[in-house]
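Enquirer: fold the following for me, if possible:
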Amino acid sequence: MTTDPVRVVAQGTFDILHPGHLHYLREARAMGDELHVIVARRENVTHKSPPLLADRQRRDMVAALDVVDVARLGHPDDIFVPIHEIDPAVIVLGHDQHHDEEALRAALDARGLDCEVARASAREPAYDEEFLSTGDIIDRVLSERR
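Expert: As a prediction, the model looks like this:
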């Protein structure tokens, strides 16, 4: 008897890849057999500054990571379209992502999507100047290159 792979979804902006992103994606991948990553489209990032890098470049960089099985851009109008298409067993949120887990569960239920919602753990820097935030990297570049 063959069983379907356990699909896991992670999502984010992934503007400048850093060790925090890798920690999140590795932890998400460990929750299943396939990791599908949804990269937010620039026009849909409204909770923080829009990404500097183009949608396709951010998607391609995420897709190049060994831990990722499939990377795709989010839907331009409805964030649940890719969730319907992927049909994951688990959606893993980053430890600091702005999403409300209970509201997400309710929205999934309302759309007939049966999947678990989990949150990845935080990762502390391994040494003094290890950056785990895109904003911190940008700040450092600005301070060093001005």
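
Enquirer: make it CA atoms for all contacts and neighbour counts henceforth
Expert: OK.

Enquirer: mind listing the strands for the chain?
Expert: Assigned by DSSP state E, the chain shows strands spanning 7-12, 34-39, 70-73, 90-93, 116-119.

Enquirer: got CSV for these, with mean neighbour count and distance to residue 82 too?
Expert: Shown next, in CSV, are the strands of the chain (neighbours: other Cα atoms under 10 Å; distance: least, Cα to Cα, whole Å):
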stretch, mean neighbour count, distance to residue 82
strand 7-12, 23, 10
strand 34-39, 24, 8
strand 70-73, 20, 9
strand 90-93, 23, 12
strand 116-119, 16, 15
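
Enquirer: how about this one, so we can line them up?
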Amino acid sequence: MKRIVATGTFDILHPGHIYYLEESRKLGDELHVIIARDENVRHKPKPVIPEQQRLRMVQSLKPVDYARLGSTTDIFEPIREIQPDIITLGFNQFFNEEKLKCDLEENGISAEVVRIEGYSGEGFCSSRNIMKQILIRRCKELQDDSTD
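Expert: The predicted structure follows:
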């Protein structure tokens, strides 16, 4: 059985997330998804959606066999427990693939690292862009309401 691990924050789910998980799932028999803990997200703004809700949403997605929150102290802990054959990275995830491979090896994990291409479909494909559009549209509505 070939186990795949996909990781991410998954704040405000969008088609890009679904594509990433579908493409990851195609690489094996089981897709395990590790959701970033609120306190561990440092490379971008803190998530809007609390971690337990993000976990629940990811668990409900069709391509996902298992989903769990990551460790607050050791990012490799759940990966050691799962023992995946492949770890997938989204096209815009900040990991340096070569460094990650070395870190995995140092942690006794022999998994292939595969970067999934970006989603090329239409629509909102970025949590940040979705939030930006919400702000733009709601601010415009508020301005329009105040001039009435």
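
Enquirer: can you give me the TM-score here?
Expert: The TM-score (TM-score structural alignment, normalised by the length of the first structure) is 0.94; 139 aligned residues with a Cα RMSD of 0.6 Å.

Enquirer: quick revisit: okay, the strands of the first structure in TSV with distance to residue 138 of the first structure next?
Expert: Formatted as TSV, the strands of the first structure follow (distance: least, Cα to Cα, whole Å):
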stretch	distance to residue 138 of the first structure
strand 7-12	17
strand 34-39	19
strand 70-73	23
strand 90-93	23
strand 116-119	25
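
Enquirer: so which of these gets nearest residue 131 of the first structure?
Expert: Closest approach to residue 131 of the first structure among those is made by strand 7-12 (17.4 Å; Cα to Cα).

Enquirer: how far apart are the closest one and its match in the second structure?
Expert: For strand 7-12 of the first structure, the mean deviation from the second structure after alignment is 0.3 Å (mean Cα distance after the TM-score superposition for the first structure).

Enquirer: which residues in the second structure does that strand align to?
Expert: Counting by TM-score structural alignment, strand 7-12 of the first structure lines up with residues 3-8 of the second structure.

Enquirer: identify the residues contacting that stretch?
Expert: For stretch 3-8 of the second structure, contacts defined as Cα atoms under 8 Å, 6 or more residues apart in numbering pick out 21, 24-25, 27-36, 79, 82-89, 93.

Enquirer: now do 7 Å
Expert: Stretch 3-8 of the second structure is contacted from outside by 24-25, 28-36, 84-89, using Cα atoms under 7 Å, 6 or more residues apart in numbering.
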